[in-house]
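A.B. asks: have a look; sequence and predicted model below, questions after that.
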Amino acid sequence: MARWGSVDFRNFKRVCKKIEKLTKTDLDKFCRDASGELAAQLIDKVIRRTPIDTGFLQDRWNGVAYARSLPVYKEGSTYIIEVVNPTEYASYVEFGHRTKSGNGWVKGQHFLTISEMELQGQVDKIIEKKLLILLKGVFDA
C-alpha cells in the first residue's frame, strides 16, 4: 500500500478559528466608525478652506469631535452622514449669490465642494487603513 505522507492541520485549525472570529466581528459598527472617520476628515479639510469672515461661518463647523459624533444612517447598503454648517448664509458663500444691489454676482468659494472632491480621492486609502487595523486585531491576536 502506498503511503501519502503526513499532514499537520494545527495551523489550518488556527486560521479557521481566526476566520470564525472575523465573521463574528460587528461589520456594521466598523462601517459606522469608518463613516465617522470620513466625516471627521471632511470637516478638517473644510475648516481649513472656509473663508474667515466677520460672522461665524468657520466656527460653526464645530470641529472634528463633532463630526465623529454625527449620527450615521443606513439606507440599503449605503451609510450616510450629513455634514452641515448651520450658519444661514453658508450656502451663499459656498455657491455664490447676487450682490446687495442685485446687479452683480459674487462667485462661490466652493470650500465644501472642493474638500469633498479631495476626500473622494482618499476614501479607499482611509478605509483600507481601518480595515487593516481590524484584520490585524483578528489575525495577530
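C.D. replies: Perfect, thanks for sending it.
A.B. asks: switch to C-alpha atoms for all contacts and neighbour counts from now on
C.D. replies: Fine.
A.B. asks: how much space between the spatially most central residue of the chain and V123?
C.D. replies: The centroid of the chain falls nearest to L38 when counting by C-alpha atoms, centre = their mean (1.6 Å). Counting by C-alpha to C-alpha, to the nearest Å, the separation of L38 from V123 is 7 Å.
A.B. asks: any idea how far stretch 58-69 is from the chain center?
C.D. replies: Centroid separation for stretch 58-69 versus its chain: 14 Å, with C-alpha atoms, centre = their mean, to the nearest Å.
A.B. asks: look up how far R10 lies from S69.
C.D. replies: Distance from S69 to R10, by C-alpha to C-alpha: 44 Å.
A.B. asks: putting a second one here so we can go through both:
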Amino acid sequence: MGFEFGQVAELRDKVKEFRIASGRVHDKIARRVALLAIRKVKLMTPVDTGDLRNNWQFQVVKKGDVYVIVIFNQVEYASFVESGHRIVVAGRTVGWVEGRFMLKLTMGELESIAPRMWEREIEREMRRIFGQ
C-alpha cells in the first residue's frame, strides 16, 4: 500500500490548518469557560449593595501552550466574603463569619465541565478539517 505525493501534501496542509484552528479553539473555549465561571460565581455571590456581585472579572492569559483563566474581584472585602473572617469587638475576637466560597465552589464545578467543552470543540474542528 503506497501513498501519492499529492495525498501527503494534502495531509500536511490539513495538519497545518488544524494547528492554526486549534489555537483559535483553545482561546474560544477558555473565554467561554471564563464567562460561564463569571455567570456561576455571580449567582453564588451574596448581595447587599450589589458591588461585590457586579465586580467579578476575568482575564485569559496564554503562557506557552497553556491558557490560564484568572477570575478576580477588586472589591476590597471580596476575600473576606469568600474565605470568612473573624469578628472583632474592642480589640478582642468574639466570633467568626464563615466564608461563602463562591469562587472556590465555582472553580471546582468548572474543572469537571471544561475538559468536555474543549473535547467537543476540538472534535468538531477535526471533523471539519479532516472530513470524518
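C.D. replies: Yes, it's here. All figures in this text were calculated on a predicted structure; none of them were measured in a lab.
A.B. asks: after superposition, what is the TM-score?
C.D. replies: The TM-score (TM-score structural alignment, normalised by the length of structure 2) is 0.77; 126 aligned residues with a C-alpha RMSD of 2.8 Å.
A.B. asks: who has more neighbours, S69 and R10 of structure 1?
C.D. replies: Set side by side, S69 of structure 1 and R10 show more neighbours around S69, with 13 against 9, by other C-alpha atoms under 10 Å.
A.B. asks: hang on, that one packs against E37?
C.D. replies: No - here S69 of structure 1 does not reach E37: they are 10.0 Å apart, not a contact under C-alpha atoms under 8 Å.
A.B. asks: dump the residue contacts of E82 of structure 2.
C.D. replies: Applying C-alpha atoms under 8 Å, 6 or more residues apart in numbering, we find E82 of structure 2 in contact with 99-103.
A.B. asks: now which residue in structure 1 aligns to it?
C.D. replies: In structure 1, the residue matched to E82 of structure 2 (TM-score structural alignment) is E94.
A.B. asks: how would you label its match: helix, strand or coil?
C.D. replies: Here E94 of structure 1 is helix, with the state taken from DSSP: H, G, I helix; E, B strand; the rest coil.
A.B. asks: the aligned partner of E128 of structure 1 in structure 2 sits in which helix or strand?
C.D. replies: When structure 2 is aligned by TM-score structural alignment, E128 of structure 1 is paired with E119. Using DSSP states H and E, E119 of structure 2 maps to helix 102-130.
A.B. asks: buried stuff in that helix?
C.D. replies: 102-103, 106-107, 114, 118, 121-122, 125-126 (16 or more other C-alpha atoms under 10 Å).
A.B. asks: please apply the same query to stretch 44-54 of structure 1.
C.D. replies: Under 16+ other C-alpha under 10 Å, the buried positions of stretch 44-54 of structure 1 are 44-47, 49-50.
A.B. asks: and if you look at stretch 63-70 of structure 1?
C.D. replies: Those buried within stretch 63-70 of structure 1 under the rule 16+ other C-alpha under 10 Å are 64, 67-68.
A.B. asks: in helices only, show me those residues.
C.D. replies: 64, 67-68 (DSSP state H).
A.B. asks: let me know the closest of those residues to V83 of structure 1.
C.D. replies: For these, the minimum distance to V83 of structure 1 (C-alpha to C-alpha) is 7.4 Å, reached by A67.
A.B. asks: verify the stated contact: that closest one with A40.
C.D. replies: Yes - look at A67 of structure 1 against A40 with C-alpha under 8 Å: they come within range, at 4.9 Å.
A.B. asks: and V88 of structure 2, that one's in a strand?
C.D. replies: Yes - using three-state DSSP, the assignment for V88 of structure 2 is a strand.
A.B. asks: next one: the residue nearest to it when sequence neighbours are not counted relative to R86 of structure 2, how far apart?
C.D. replies: Spatially, and ignoring its direct neighbours in sequence, V88 of structure 2 is nearest to V94 (5.8 Å; C-alpha to C-alpha, 6 or more residues apart in numbering). Remark: distance between V94 of structure 2 and R86 of structure 2 (C-alpha to C-alpha) = 8 Å.
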